[in-house]
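Participant: curious how this folds, go ahead:
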Amino acid sequence: MIKPAKISVVLSLVLSMILVMAGCGTAAKDHTASQAADKNTPTSTAAKTVELTVSAAASMTEALEEIQEDYKTKYPNITLNFNFGASGALQQQIEQGAPADLFLSAAAKNMEALVHKQLIDANQQKNVLSNELVVVVSADGQVPVAGFADLSKSDIKNIAIGIPESVPAGSYAKEALTKTNFWDSLQSKIVQGKDVRQVLQYVATGNADVGFVYKTNALTSDKVKVAFAVDPATYTPVEYPIGIVKATKHRKEAENFYTYLQTQEALDVFEKYGFSVLN
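Facilitator: As a prediction, the model looks like this:
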């Protein structure tokens, strides 16, 4: 027969085990509930991912693609989507309501037009870079070209320029040729490209004998060489303004990138690709 004292000890042990197990169950339940709550509650430290659309002149492609990589390492939550093209065409897109957070133009007139239409704030745009107009020929070209007079030679069949109405480089080329009295006489030879990169491609592939591009474009291809630099006195200075589009839905992020483009780090990249920095 089991003694009362032993029964009491056994009951105490059983009761203790029941209490411990109950405690473990409650703790597990609390832990599970806590995990569920964590899944449904956003962390305050998680950075919001933002996509910025940057409409930029085609001549800035290589430099901006390198800047894009540098910027991503510093601001991993910001995605830069570039819309490269002719500045005039990009201006029209913004005027028609196409989404854009920033505009980087190869001509001040395109930026000024958007400021005039109150699509870009005058206080949030600035001329930052400059460039030069050059004439390029194929790297293995045999026809010597040292000036505008040589463009009249019978060996020169096609002269490529950007569409003057929408491509700043084409507008500068027309201005220089007009001022030196060659525009009218060379009309039958001129072929037009949708942007300055297409003009470069025409010469690189042999579809044009010469082309008017920026110095920065000439540096990007080993299939062309600079025949001569166009006299800067014959065309409007090539200046690149950058600006924030008023309709941006990401004002803070757009302002941060606008500021970054003016840092020494970004300017060094532009200079690497042949741009000059304006004071």
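Participant: please count neighbours and contacts with C-alpha atoms only from this point.
Facilitator: Noted.
Participant: residue 42: how many residues sit nearby?
Facilitator: Neighbours of residue 42 under the rule other C-alpha atoms under 10 Å: 9.
Participant: ok, residue 175 next?
Facilitator: By the criterion of other C-alpha under 10 Å, residue 175 has 17 neighbours.
Participant: the helices in this structure, which residues?
Facilitator: Counting by DSSP state H, the chain has helices at residues 4-40, 61-74, 87-95, 108-116, 168-179, 196-204, 215-218, 251-260, 264-272.
Participant: to residue 234, which of the ones you listed lies closest?
Facilitator: Checking the helices of the chain against residue 234 by C-alpha to C-alpha gives helix 168-179 as the closest, at 4.7 Å.
Participant: distance of residue 123 from residue 103?
Facilitator: Per C-alpha to C-alpha, to the nearest Å, residue 123 is found 14 Å from residue 103.
Participant: more neighbours: which of the two?
Facilitator: Higher neighbour count among residue 123 and residue 103: residue 103, with 28 against 9, using other C-alpha under 10 Å.
Participant: what sits closest to that one if chain neighbours are left out?
Facilitator: Nearest residue to residue 103 in three dimensions, chain neighbours excluded: residue 55, at 4.9 Å (C-alpha to C-alpha, 6 or more residues apart in numbering).
Participant: for that neighbour, give its distance to residue 171.
Facilitator: 19 Å.
Participant: those two: who's more crowded?
Facilitator: Neighbour totals were compared for residue 55 and residue 171, and residue 55 leads with 28 against 19 (other C-alpha under 10 Å).
Participant: thought that one was touching residue 83?
Facilitator: Yes. Judged on C-alpha atoms under 8 Å, residue 55 makes contact with residue 83 at a distance of 4.6 Å.
Participant: list the contacts of the nearest residue to residue 137 once chain neighbours are set aside.
Facilitator: Distances taken as C-alpha to C-alpha, 6+ apart place residue 210 nearest to residue 137, at 4.7 Å, with adjacent residues excluded. By C-alpha atoms under 8 Å, 6 or more residues apart in numbering, the residues touching residue 210 are 135-138, 156, 158-160, 203.
Participant: would you do the same for the sequence below? I want to compare the two.
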Amino acid sequence: MKCNIIGLAVIAISIMLAGCGSNGNAPANQAQQTAEPAAKTVELTISAAASLTDALNEIQGLYAKSNPAVKLNFNFGASGALQQQIEQGAPADLFLSAAPKNMKALVDKQLIDENKQINLLKNELVVVAPADSKTKLESVNDLTKAEVKTIAIGIPESVPAGNYAKEALTSAKLWDALQSKSVQGKDVRQVLQYVETGNADAGFVYKTDALTSQKAVIAFAVDPASYSPIQYPIGVVKATKHNKEAEDFYAYLQTKEALDVFVKYGFSTQQ
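Facilitator: This next block holds a predicted model:
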């Protein structure tokens, strides 16, 4: 009987000691098990000219590797349409335009800080034709040929590529003469699509867009003296709620890593 009582006492003491040890280690264990709170993802909306689509999609992947807490959402379209969206208060943290005039309009309206915008890239205007076309096109004058029934051009008022095309055709005194043949696209990518699908016999697009296509070929480069220099300015929108992240991406677009991607897709740099 006495042995049983002693045995029970030993067991009770062992249980108490085990409990104390457990309690003593609890804070340490809890500290180890408590993970650091995950960094909150910041989403940036970048309104960008449609001609930048392929290059920016590649840059998006590169940027994510070193900035996992920043998600880039692209809003691609015609620069003029994107400018109007920003003027009307649409969410945007950065604006990448295919023409300086659209950036200047936002700077003039104090929607983009003049000190936070810069001309980044340059491009060229070309005329493309369907890959299986038999019509020989060597200059804008060849667009008057009877075989060329439809010419695709971006809407000059909102699509910079369309405005550059209008300048070139006006310089050649062909703008009015070719109006009956023209079909207008909402952005340069739609113009390219018209040609790729055979809905247009020729189209004015950027060299960079033409290089992405397997169904359209460059017929000729438009004389650069006949249109304004094609420049791509980028800028931080004043209304951004993520100023630091927006400025970081703005700076990244000017780095060699980003510029190399743009060059890969046919752009040239301002430097």
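Participant: now the TM-score, please.
Facilitator: Laid over one another, the chains give 0.93 as their TM-score (TM-score structural alignment, normalised by the length of the second structure), with 271 aligned residues with a C-alpha RMSD of 2.2 Å.
Participant: thinking again about what came up before, what residue in the second structure is paired with the residue nearest to residue 137 of the first structure?
Facilitator: Residue 210 of the first structure maps onto residue 202 in the second structure when the alignment is built from TM-score structural alignment.
Participant: and its match, how far from residue 148 of the second structure?
Facilitator: 7 Å.
Participant: give me the stretch of the second structure that the top strand by length along the first structure matches.
Facilitator: The residue-count maximum for a strand in the first structure (DSSP state E) belongs to strand 120-131. The aligned range for strand 120-131 of the first structure in the second structure is 112-123, by TM-score structural alignment.
Participant: for stretch 54-65 of the first structure, buried residues please.
Facilitator: 54-64 (16 or more other C-alpha atoms under 10 Å).
Participant: re the thing from before, and the match of strand 120-131 of the first structure, how far out from the chain middle?
Facilitator: In terms of C-alpha atoms, centre = their mean, to the nearest Å, the centre of stretch 112-123 of the second structure is found 15 Å from the chain centre.
Participant: re the thing from before, let me have the helices of the first structure in TSV, adding distance to residue 127 of the first structure as columns.
Facilitator: Shown next, in TSV, are those (distance: least, C-alpha to C-alpha, whole Å):
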stretch	distance to residue 127 of the first structure
helix 4-40	47
helix 61-74	16
helix 87-95	14
helix 108-116	7
helix 168-179	15
helix 196-204	20
helix 215-218	17
helix 251-260	12
helix 264-272	13
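Participant: can you tell me which of the ones you listed is nearest to residue 241 of the first structure?
Facilitator: Closest approach to residue 241 of the first structure among these is made by helix 108-116 (6.0 Å; C-alpha to C-alpha).
Participant: quick check, nearest of the buried residues of stretch 54-65 of the first structure to residue 231 of the first structure?
Facilitator: Nearest to residue 231 of the first structure among the buried residues of stretch 54-65 of the first structure, counting by C-alpha to C-alpha, is residue 59 at 19.8 Å.
Participant: if you skip the residues just before and after it, what's nearest to the equivalent of that closest one over in the second structure?
Facilitator: Alignment note (TM-score structural alignment): residue 59 of the first structure maps to residue 51 of the second structure. In this structure, residue 51 of the second structure finds its nearest non-sequential neighbour in residue 209, 6.2 Å apart by C-alpha to C-alpha, 6+ apart.
Participant: can you name the residues that contact that neighbour?
Facilitator: 51, 188-189, 192.
Participant: how about residue 276 of the first structure?
Facilitator: 129-131, 270.
Participant: quick one: what's aligned to it in the second structure?
Facilitator: In the second structure, residue 276 of the first structure lands on residue 268 (TM-score structural alignment).
Participant: so which bits of the match of strand 120-131 of the first structure are buried?
Facilitator: 112, 116-123.
Participant: now swap in stretch 234-244 of the second structure and tell me
Facilitator: By neighbour count on 16+ other C-alpha under 10 Å, the buried set for stretch 234-244 of the second structure is 234-240, 243.
Participant: gap between the match of residue 276 of the first structure and residue 160 of the second structure?
Facilitator: Taking C-alpha to C-alpha, one finds residue 268 of the second structure at 17 Å from residue 160 of the second structure.
Participant: now swap in residue 232 of the second structure and tell me
Facilitator: Taking C-alpha to C-alpha, one finds residue 232 of the second structure at 10 Å from residue 160 of the second structure.
Participant: so between those two, which is more surrounded?
Facilitator: The neighbour comparison of residue 232 of the second structure against residue 160 (other C-alpha under 10 Å) goes to residue 160, with 27 against 24.
Participant: translate residue 108 of the first structure into the numbering of the second structure.
Facilitator: So, by TM-score structural alignment, residue 108 of the first structure is matched to residue 100.
Participant: pretty sure that match sits against residue 234.
Facilitator: No. Assessed by C-alpha under 8 Å, residue 100 of the second structure is found out of contact with residue 234, at 9.2 Å.
Participant: list residues touching both of these two?
Facilitator: By the contact definition C-alpha under 8 Å, 6+ apart, residue 100 of the second structure and residue 234 are jointly contacted by residue 119.
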